[in-house]
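Engineer: When you get a sec, could you give me coordinates for this:
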Amino acid sequence: MKKTNKIIDNAARELPVSPANAKPVDTAVKVGSFRWRICALLFFATTINYIDRQVLGILAPQLQSEMNWTEVQYGYIITAFQFAYALGFLIMGNIMDRFGARKGFSFAVVLWSFAAMLHAAASSALTFGFARFGLGIGEAGNFPAAIKTVSEWFPKKERSLAIGIFNSGANIGAIVAPLAVPFIALRFGWEWAFIITGALGFIWLAFWLATYKKPEDHPKITKAELDFIQSDSEEPVERIPWLKLFPHRQTWAFALAKFMTDPIWWFYLYWLPKYLNTSHGLTLDKIGLPLVAIYVLSDLGSVAGGWLSSFLINKGWSVNSARKTTMLICALAVLPIFFTSQTANLWIAVGLISLATAAHQGWSANLFTLVSDMFPKNAVGSVVGIGGMCGAVGGMLIATATGYLLDKTESYVPLFIISSVSYLLALLLIQVLAPKLKPMRPQ
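Structural biologist: As a prediction, this is how the structure comes out:
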């Protein structure tokens, strides 16, 4: 009996300190794992999301040659997506908080999948721009829905890991796309690359509708797992209109960090194939392996970044220290990206880019988790929407600027310099605006 009590006491010490209203968890009962099935659905949604947006970047050299796009026109096509993505984040974030993740996510996936398939009918820079606009509106729903779902299905001690896992789907999508898209395009034509990848969203939707409910309403979740999920739940509050979130420093800490670092990821996503083509001579049939190497390591970075802060919290670190220490490590790991523009060796460049993209994904997993750390669950979708909008605006600006810069100078040096320092500056802003990651207090 003494031995049993000792085991229970040790297990209890591993749990985070809960607020006064927290529900007790019987640590002698095995906690279930159904929540990880929900995480798997989020992972596959994010994978499909990134496959759909990556298709254009992979086909860009071929399409630019066939349709005589200039660098500026290609920049405008990307800007159309970014503008819609920014607008879509505000719309979709509000939809997720108003209608819930089940309905909201379903709507977003249908919209972006249809828009992805619509690219096959495009025949000019203008019509591609319209298709990208529709894709941007729909794809903006993925992260507000996914972060909201994690805040509902996971306690704080597991959220960064869950976000890191589903966020790694972005890299899996970026791995699958350079393997599948050239194969489809070279054998069946580029139009079928858009049609086949776009159809994946409708397959995912069937699984989502068959599986997802809120944890308190789900028939397959055990009481022990539900108690564990709700072990640090906050006091319920009324839904907060997104306009009332703007005055809070916590909102701006997240939003400005997204504005400064999301554009770097967009630069990687849309210009890496072109960089590898122009700087290292890689054609469509040879570009797959370097891109796969880059995004495999990015995948590891996403999971490792999410795991590290959760690990530190379980070791007794405060949420504030664990999140920011992990983000600092990631920011420092991005710095060497500057030397990419100085090397003529393909695999040295791939290694430096891989380190930077892995660090970005680890950073992103923790940055998203800050929202669930600082805001009540029924405001998470809106805050992620606001931050995503700012990140997309930054991506829109860098897309247009990159197009003009490369058209005039054909040099990637300034872009890699900006990429190397943005994360440290963003972390400094987070520290100034949210020094202790205090929860927002609704007025």
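
Engineer: From now on I want contacts and neighbour counts done on CA atoms only, so please keep to that.
Structural biologist: OK.

Engineer: Quick check: nearest residue in space to residue 163, chain neighbours excluded?
Structural biologist: Spatial nearest neighbour of residue 163, chain neighbours left out: residue 365 (5.6 Å); criterion: CA to CA, 6 or more residues apart in numbering.

Engineer: OK, contacts around the one you found?
Structural biologist: With contacts defined as CA atoms under 8 Å, 6 or more residues apart in numbering, residue 365 is in contact with 160-161, 163-164, 167, 302, 305-306.

Engineer: Residue 11: neighbouring residues, count only.
Structural biologist: 12 (other CA atoms under 10 Å).

Engineer: To compare with the earlier structure, here is another sequence to fold:
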Amino acid sequence: MSYRRGWIAVFLFALAMINYMDRIALSIAAKPIAAEFHLSPVGMGYLFSSFIWSYALFLIPMGIMIDRFGAKRMAGAGVLVWSAATALTGAANSFAALMAARLVMGAGESASNPVGAKVIRQWIPAAERGLVTSMFNSGSYAGPAICSAILGSLIALYGWRLSFVIAGGIGFVWLAAWMLFFNIPEKAGWLSAAERELILRERDSHGPSLKSAASPAGTAAPALLSLLRSRALWGIAIAQGCNVYTQYLFLAWLPSYLQASRQFSVAETGLFSAVPYASAVILCIVAGRLSDRYVKKSGVGSGRRRNAVALSMLAGAVILAVPLVTSLTLLLIVFSVTLTGIASTTSLNFTLLNDLLPDSRNVAKAMAFVVVVANLFGMVAPIATGYVVAATGTYDWAFGIAGMLLLLGVGVILCMTRMPVAAVAPSPLPRQAGPA
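Structural biologist: Predicted structure coming up:
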């Protein structure tokens, strides 16, 4: 991969990293926040989940706007909104103010995944998309790793409010660099003519299996409703939902689990949590590169990447062993394997979506739909876990539910993603016979 395209991967990695730093900041600060505002596990579950409500609500409109107005402007607007909301969380003086800040943050963050998918399709040749998508997604795990290690210590020293100001401020640094340097390949003055030609030539190159599904040149981009008739799009979305449930279980409740069940302090929780997230960053990128090599011979349009997605979900299902583990070393290994599995599933599933989409004009809206469905599962995870913990006094069933959903996702991805994600016209109504 050219170093110029490599800078695009760095931008996307940093975008996802900042996104998830802001998301997990609340989880790291959960103990002092719950104490200050007198919140039960159920109350914290609703607070953890609240940003997903607005996030899911804005995803599809955001995806449509990104396809229409471009990634540069919409990413800039999204980062501006969510970074400001994160910083202002530190000024919240009531439960209602915390909820409001999280809702605004979620609305801004709806730009992240559709922007990533759009930029990857615009900039990255098909043979490199697995690697770059995994680099983009690995930022989602680098963020929690960095945030867990640093914010835990900051909270212990200075209290929870300053941690949100710092987390939010980082986003403004990324925003300045993005607006200054990023552009589409057609307009990027720092791109060589040869590399520009390669990118544009391969933008919609998938191989014979998808050529018949592509929209004719010069026609309007299909509407989202026509894409929703695709079985493969639903398969990717449902499998991603089964995966995201576990991701949000970790994001929301891992620090609380370590403090309640393993008697960790806030600072110890941050350091322990950072290790499996950091492992996931590295191994997710390796999985993305291996998946590119796996599909190279058959072509990305074959959809063979679904097998790599299924294998990653099986690795994530190791979470089922958590209730049986007593050793902290073994627990660290289980969490590392699980997080690597769900991180790889997300990046490979997003790459599979691009593999199976013949028309690049549909990328942001299709990605937005997948993330909406996934976050319906994610929305449930923090709340359901709060009720499970309140009812049983342990986290055992919370981990069990997550593992069973991952196994369900394996079946879904293998059975439902064997055709392109192409616009499908509605079936015509049968003609009624005239009077005899």
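
Engineer: ok, the contacts of residue 365 of the first structure in the second structure: which stay?
Structural biologist: Retained in the second structure (both residues aligned by TM-score structural alignment, their matches' CA atoms under 8 Å) from these: 160, 163-164, 167, 302, 306.

Engineer: Could you tell me which of those belong to helices?
Structural biologist: Under the assignment DSSP state H, these contribute 160, 163-164, 167, 302, 306 to helices.

Engineer: out of those, who has the most neighbours?
Structural biologist: Busiest of these [other CA under 10 Å] is residue 160, holding 34 neighbours.

Engineer: from memory it sits against residue 366, does it?
Structural biologist: Yes: Residue 160 of the first structure lies in contact with residue 366 (CA atoms under 8 Å); the separation is 5.9 Å.

Engineer: Find residues that contact each of the two.
Structural biologist: Both residue 160 of the first structure and residue 366 are contacted by 306, 309, under the criterion CA under 8 Å, 6+ apart.

Engineer: about what we covered before: with the kept ones among the contacts of residue 365 of the first structure in mind, which one is nearest to residue 441 of the first structure?
Structural biologist: Of all these, residue 160 has the smallest distance to residue 441 of the first structure: 22.1 Å, by CA to CA.

Engineer: hang on, the earlier thing: for residue 60 of the first structure, state which of the ones in helices among the kept ones among the contacts of residue 365 of the first structure is nearest.
Structural biologist: For these, the nearest to residue 60 of the first structure is residue 167 (24.8 Å; CA to CA).

Engineer: residues in the first structure aligned with stretch 12-24 of the second structure?
Structural biologist: Stretch 12-24 of the second structure corresponds to residues 42-54 of the first structure when matched by TM-score structural alignment.

Engineer: er, stretch 321-336 of the second structure actually
Structural biologist: By TM-score structural alignment, stretch 321-336 of the second structure lines up with residues 339-354 in the first structure.

Engineer: Over to the matching stretch now: how far is its first residue from its last?
Structural biologist: Length of stretch 339-354 of the first structure, first residue to last, CA to CA, to the nearest Å: 13 Å.

Engineer: Contacts for it, please.
Structural biologist: Contacts of stretch 339-354 of the first structure (CA under 8 Å, 6+ apart): 279-280, 290, 293-295, 297-298, 336-337, 412-413, 416.

Engineer: the helices in the stretch 151-300 of the second structure, which residues?
Structural biologist: Counting by DSSP state H, counting those that start in this stretch, the stretch 151-300 of the second structure has helices at residues 160-181, 193-202, 208-211, 224-227, 231-261, 266-295.

Engineer: Show me the one of those that comes nearest residue 145 of the second structure.
Structural biologist: When these are ranked by distance to residue 145 of the second structure, counting by CA to CA, first place goes to helix 266-295 at 4.0 Å.

Engineer: now the closest one and helix 231-261, what's the angle there?
Structural biologist: 160 degrees (axes from the mean of the first three to the mean of the last three CA atoms, to 10 degrees).

Engineer: Out of the contacts of residue 365 of the first structure, the closest to residue 440 of the first structure would be?
Structural biologist: residue 160 (18.9 Å).

Engineer: what's the spacing between the closest one and residue 291 of the first structure?
Structural biologist: 26 Å.

Engineer: element containing the residue nearest to residue 163 of the first structure?
Structural biologist: Using DSSP states H and E, residue 365 of the first structure maps to helix 346-374.

Engineer: Skip ahead from that helix and say which helix or strand is next.
Structural biologist: helix 377-409.

Engineer: next structured bit after that following helix?
Structural biologist: Next element after helix 377-409 of the first structure (DSSP H and E): helix 413-433.

Engineer: just how off-centre is that next one within its chain?
Structural biologist: Using CA atoms, centre = their mean, to the nearest Å, the mean C-alpha position of helix 413-433 of the first structure is found 18 Å from that of the whole chain.

Engineer: Also stretch 259-279 of the first structure?
Structural biologist: 15 Å.

Engineer: average offset between the match of stretch 12-24 of the second structure and the second structure?
Structural biologist: Stretch 42-54 of the first structure, aligned to the second structure and superposed, deviates on average by 0.8 Å (mean CA distance after the TM-score superposition for the first structure).

Engineer: Now do the buried residues in that stretch.
Structural biologist: 42-54 (16 or more other CA atoms under 10 Å).
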